[in-house]
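Visitor: structure for this input, please:
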Amino acid sequence: MLDALVGEGIAEVAQRLGTTAHTLRYYESAGLLVRPPGRDASGRRSYDAADVRWIETVQRLRATGMPVRAVRAYADLCRAGAGTEADRLDLLRAHRERVRADLDRTAAHLAAIEAKIEGYEETVRSRV
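Guide: Prediction:
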């Protein structure tokens, strides 16, 4: 799928990634991209496969609750290049721990909901 995105404009990339052109422009202006997308002969944004992979990473980080400032810090480290890998690793490991804690809390909430459902199902079955 990514090969099909090479050289596509902002509207096409936004649609394929399930986001909006506004969000992609925001990612760029907020410093969340490792590099700004290229431009075509008319000056319009033109995304290549690497741009799309990075945007997918940003989407995943944001969807898992990473704050914008942390995504920006990660992008800054990636832009800085070699020698920043240990810092990137630290940032991602810390985020992984937050995500795992969120999953544990969600699992506990789900277990409580399932217990309630089981109780109501038993009540309904006993009345039939």
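Visitor: from here on, just use CA atoms for contacts and neighbour counts.
Guide: Noted.
Visitor: distance from the chain centre to the longest helix seen in the chain, please.
Guide: Identified as the longest helix of the chain according to DSSP state H is helix 85-126. Once both centres are worked out by C-alpha atoms, centre = their mean, to the nearest Å, helix 85-126 turns out to sit 19 Å from its chain's centre.
Visitor: repeat that for stretch 13-26.
Guide: Mean-position distance between stretch 13-26 and its chain equals 12 Å (C-alpha atoms, centre = their mean).
Visitor: one more, for comparison:
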Amino acid sequence: MATGIAGDQVRLTILEASRRCGLSEPTLRYYEQIGLVGPVPRDPSSGHRRYDAATMDVLDSLGCLRSAGLRVEDLRRYLGLLARGDAAAAEQRELFDGQADRLEAEIERLRLRLDYLRLKARLWDARDRGDTDAARRLVPRLLALIDRF
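Guide: Next up, the predicted model:
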């Protein structure tokens, strides 16, 4: 960690901040540009950004939420609701329940794709072994999965 501009207070460079929160450097700049995080203080000697603890707390949360699939507009909504505290608890619950539902549907779609790939591998294995009966039995199962996509 780099030492900061305010005495012995520790502040992170953009590279350090990026590694810690899991968001890319361009994403950190973008989030600052669109106002998801406030203006990041600059080192007076270099002009480089220095991320303080409060900003890192926000970025850590945004990084986790982004990795859970929340869109930028959802992140903006989250921060707005967060500023309202407990008065926005029901809306926060709705935001996270909605994303959990979307993620659950995505997981189901991925499970279907995984099942399809496994069955395709079994089909080609049966063909490789010359087991036409096994291959023939797998085709209807594959077609049934395709219908569920």
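Visitor: hang on, the earlier thing: what's the average distance of the longest helix of structure 1 to structure 2?
Guide: After superposition onto structure 2, helix 85-126 of structure 1 sits on average 1.1 Å from its aligned residues (mean C-alpha distance after the TM-score superposition for structure 1).
Visitor: that helix packs against which elements?
Guide: Packing partners of helix 85-126 of structure 1 (3 or more C-alpha pairs under 8 Å, 6 or more residues apart in numbering; DSSP states H and E): helix 68-80.
Visitor: structure 2: matching residues for the helix it packs on?
Guide: Using TM-score structural alignment, helix 68-80 of structure 1 lines up with residues 72-84 of structure 2.
Visitor: who's in contact with the matching stretch?
Guide: 36, 62, 65-66, 88-89, 91-92, 95 (C-alpha atoms under 8 Å, 6 or more residues apart in numbering).
Visitor: in structure 2, what range does stretch 22-30 of structure 1 match?
Guide: Taking TM-score structural alignment, stretch 22-30 of structure 1 hits residues 26-34 over in structure 2.
Visitor: who touches the matching stretch?
Guide: By C-alpha under 8 Å, 6+ apart, the residues outside stretch 26-34 of structure 2 that reach it are 14, 18, 37-40.
Visitor: any of these buried? List them.
Guide: Among the contacts of stretch 26-34 of structure 2, those buried by neighbour count (16 or more other C-alpha atoms under 10 Å) are 14, 18, 37, 40.
Visitor: give me the element the last one is part of.
Guide: Put plainly, it is residue 40 of structure 2. Counting by DSSP states H and E, no helix or strand carries residue 40 of structure 2.
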